[in-house]
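S.K.: I would like to see how this sequence folds:
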Amino acid sequence: MAFESVDALQRTLAETVFQYAADRKKAAGRALGTLVEIITFYTLHTWNLRDHVVIERSVPEFANPEILHNVEFSLHPIQARHEVEISPLSLPLTAAKIKRHLPFLHETTVKSTQALSRDAVKRNATILVESETGPVIANVDTLSDSNCRLIVCELSTDPFAIFECKRVGVEEGMRKGPQTKEKAKHGAYVAPSVSSLQKVRLRNGQFQGVMEQPDGSFRTGLYDEVLREVIDSSSAVELAGFILTVGVVSNHGNWFTSDNRNKELRVLAQSYDWLLFLTDAGLSQFIDRLLLNPTPELEPAREAFLASYPRSSGTNRFTKVRMAVDADEALRSVLHGARSRG
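M.R.: Here you go, the predicted structure:
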């Protein structure tokens, strides 16, 4: 089923999935935001970046550590990587149980968190401990009834990239409102403030890239050219303090066209280093296969989604942080398959 816009998709979700909610449209909108975050996380997974990811972490401004900004996903260099086999497996799989298999953590107090719950819900990028050099995270890699394999990574404190999700636009029946503007303003402030590579607008409207070197001199050039040079560099000196900023945007169909870009889009495009779009067609195809006309391979993910949005209170089993094991397997399989075909 094709939808002409995210508005139409949101209306359909409100009428078919969230018809019980007091504010069906708001419930559908929140679910769309969650889906964008999930798509982003599993896309990073297909790019073999899962073990670098920390979810919902505060990132300091460059050279101004007193001010922190929370971002959906930050990607950090891996200092050390450990494979842990736990057999026999006893649930819940807590940080304390994982610690027993990691000698370097024996003298450390770990967090009271679970990488895998008793009801088979995994926690993506479980933080076991925050050390002086950075977070130690665990991801469930493979799982059976009797054993579990985890990948535990010691990460550096400073990220090399951040990903933020922005489901923005002018919703049906509304004029351009404060929420859209605030999302754009937030991205416009955070993205340029966290990296050592700074933007300066020239009189001709172009952006100059400026990066202070350790000796106090400045490396400058057109921003996109300096950005490319830094990304391609293997110099630890050049990369120190550099953070690639990426915005992942799903837009309402009436937010902009190729000929008419609204101010908010221009603000985001000029703030992030890269701006990635989830098209209306791509997002609606995924949700159609997941919820509206479910395919067999995504049925476990659909069940986890519906269990997370019950008529009465329920437990989240379908978010970027907490994901049912069978739903996780389904999403990985489908998105890895889509990547190999694409």
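
S.K.: only C-alpha atoms from now on, for both contacts and neighbour counts.
M.R.: Fine.

S.K.: next, the buried residues of stretch 261-272.
M.R.: Buried residues in stretch 261-272, counting neighbours by 16 or more other C-alpha atoms under 10 Å, are found at 264-265, 267-272.

S.K.: in helices, which of the residues you listed appear?
M.R.: 264-265, 267-271 (DSSP state H).

S.K.: and residue 159, how many neighbours?
M.R.: 24 (other C-alpha atoms under 10 Å).

S.K.: ok, now which ones touch the closest residue to it other than its chain neighbours?
M.R.: Leaving out its chain neighbours, the residue that sits closest to residue 159 by C-alpha to C-alpha, 6 or more residues apart in numbering is residue 76, at 4.2 Å. With contact taken as C-alpha atoms under 8 Å, 6 or more residues apart in numbering, residue 76 is in contact with 52-54, 155-161.

S.K.: next, the structure of the following sequence, for comparison with the previous one:
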Amino acid sequence: MAFESVDALQRTLAETVFQYAADRKKAAGRALGTLVEIITFYTLHTWNLRDHVVIERSVPEFANPEILHNVEFSLHPIQARHEVEISPLSLPLTAAKIKRHLPFLHETTVKSTQALSRDAVKRNATILVESETGPVIANVDTLSDSNCRLIVCELSTDPFAIFECKRVGVEEGMRKGPQTIEKAKQGAYVARSVSSLQKVRLRNGQFQGVMEQPDGSFRTGLYDEVLREVIDSSSAVELAGFILTVGVVSNHGNWFTSDNRNKELRVLAQSYDWLLFLTDAGLSQFIDRLLLNPTPELEPAREAFLASYPRSSGTNRFTKVRMAVDADEALRSVLHGARSRG
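M.R.: Coordinates of the predicted model:
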């Protein structure tokens, strides 16, 4: 099934999946936001970046640590990587149980969190402890009835990249009001304040990149050129304080066919280093196969989604943080397959 826009997709979700909700459209909109976050996380997974990821972490402004900004995904250098085999497996799999298999944590108080719950819901990027050098995270790698293999990574405090998910534009039935542009401005402010590579607009409209060196001198040039040079650099000095800022954008309406991009999109495009776009066709195809005309391989993910949005109270089993084990396997399989075909 093809949808001409995200608005049409949201209407269909409201009518077919969230028909019980008091505000069907709002419920469908929130679900779309969750799906964009999930697509982003599992895309990072297919890029072999999962073990670098911390979810919903506060990142300080560059050289201004008193001000922190919460970001959806931050990617950190790995200082050490450990493989942990737990057998026999007893659920829930808590941080305390994982700690017993990691000698370097024996004298450390870990968080009261679960990497795997009693009802088979895994927690992506489980933070076991926050050390002086950075977070220690665990990800369930493989799982059977009797044993579990985890990857535990000691990460550096400072990230090298952040990913934020943004739905921009004006939803059907809404007037163009301050709320949409203000959300874009919030994301733009974070994108332009966390990295050592600063962006300055010149009189001709171009952006100049400026990065202070340890000796107080300045490295400067056209922003995109300096950005590419820094990304390609292997110098720890040049990379200190640098954070690549990435926005993942889904848009209401066909922004990519319009000569006049909306104000929100312009603000984001001029602030993030990179913007990755989820096209209407791509997003609708994924949701169609997941929910509206489910394919067999995504059936576990569909069940987890519906269990997270029941008519009465329920437990989240389908978010970027908490994901049902069988849904996780289905999403990994489908997205890895899509990458290999692409």
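
S.K.: now do the lengthiest strand in the first structure: which elements does it pack against?
M.R.: Longest strand in the first structure, counting residues (DSSP state E): strand 64-75. On a contact count with 3 or more C-alpha pairs under 8 Å, 6 or more residues apart in numbering; DSSP states H and E, strand 64-75 of the first structure meets strand 53-61, strand 161-168.

S.K.: and with 10 Å instead?
M.R.: Judged by 3 or more C-alpha pairs under 10 Å, 6 or more residues apart in numbering; DSSP states H and E, strand 64-75 of the first structure is in contact with helix 24-46, strand 53-61, strand 161-168, helix 178-193, strand 244-251.

S.K.: figure out which of these is closest to residue 90 of the first structure.
M.R.: Closest to residue 90 of the first structure of these is strand 53-61 (C-alpha to C-alpha; 25.6 Å).

S.K.: now that closest one on the second structure. Mean distance?
M.R.: Compared with the second structure after the fit, strand 53-61 of the first structure shows a mean deviation of 0.1 Å (mean C-alpha distance after the TM-score superposition for the first structure).

S.K.: angle of that strand against helix 178-193?
M.R.: 80 degrees (axes from the mean of the first three to the mean of the last three C-alpha atoms, to 10 degrees).

S.K.: re earlier: any chance of JSON lines for the helices and strands packed on strand 64-75 of the first structure, columns mean neighbour count and distance to residue 337 of the first structure?
M.R.: Formatted as JSON lines, these follow (neighbours: other C-alpha atoms under 10 Å; distance: least, C-alpha to C-alpha, whole Å):
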{"stretch": "helix 24-46", "mean neighbour count": "19", "distance to residue 337 of the first structure": "9"}
{"stretch": "strand 53-61", "mean neighbour count": "19", "distance to residue 337 of the first structure": "21"}
{"stretch": "strand 161-168", "mean neighbour count": "22", "distance to residue 337 of the first structure": "23"}
{"stretch": "helix 178-193", "mean neighbour count": "18", "distance to residue 337 of the first structure": "32"}
{"stretch": "strand 244-251", "mean neighbour count": "22", "distance to residue 337 of the first structure": "21"}
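
S.K.: any chance of a markdown table for the ones you listed, columns distance to residue 228 of the first structure?
M.R.: What follows is these, written out as a markdown table (distance: least, C-alpha to C-alpha, whole Å):
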| stretch | distance to residue 228 of the first structure |
| --- | --- |
| helix 24-46 | 20 |
| strand 53-61 | 22 |
| strand 161-168 | 14 |
| helix 178-193 | 16 |
| strand 244-251 | 10 |
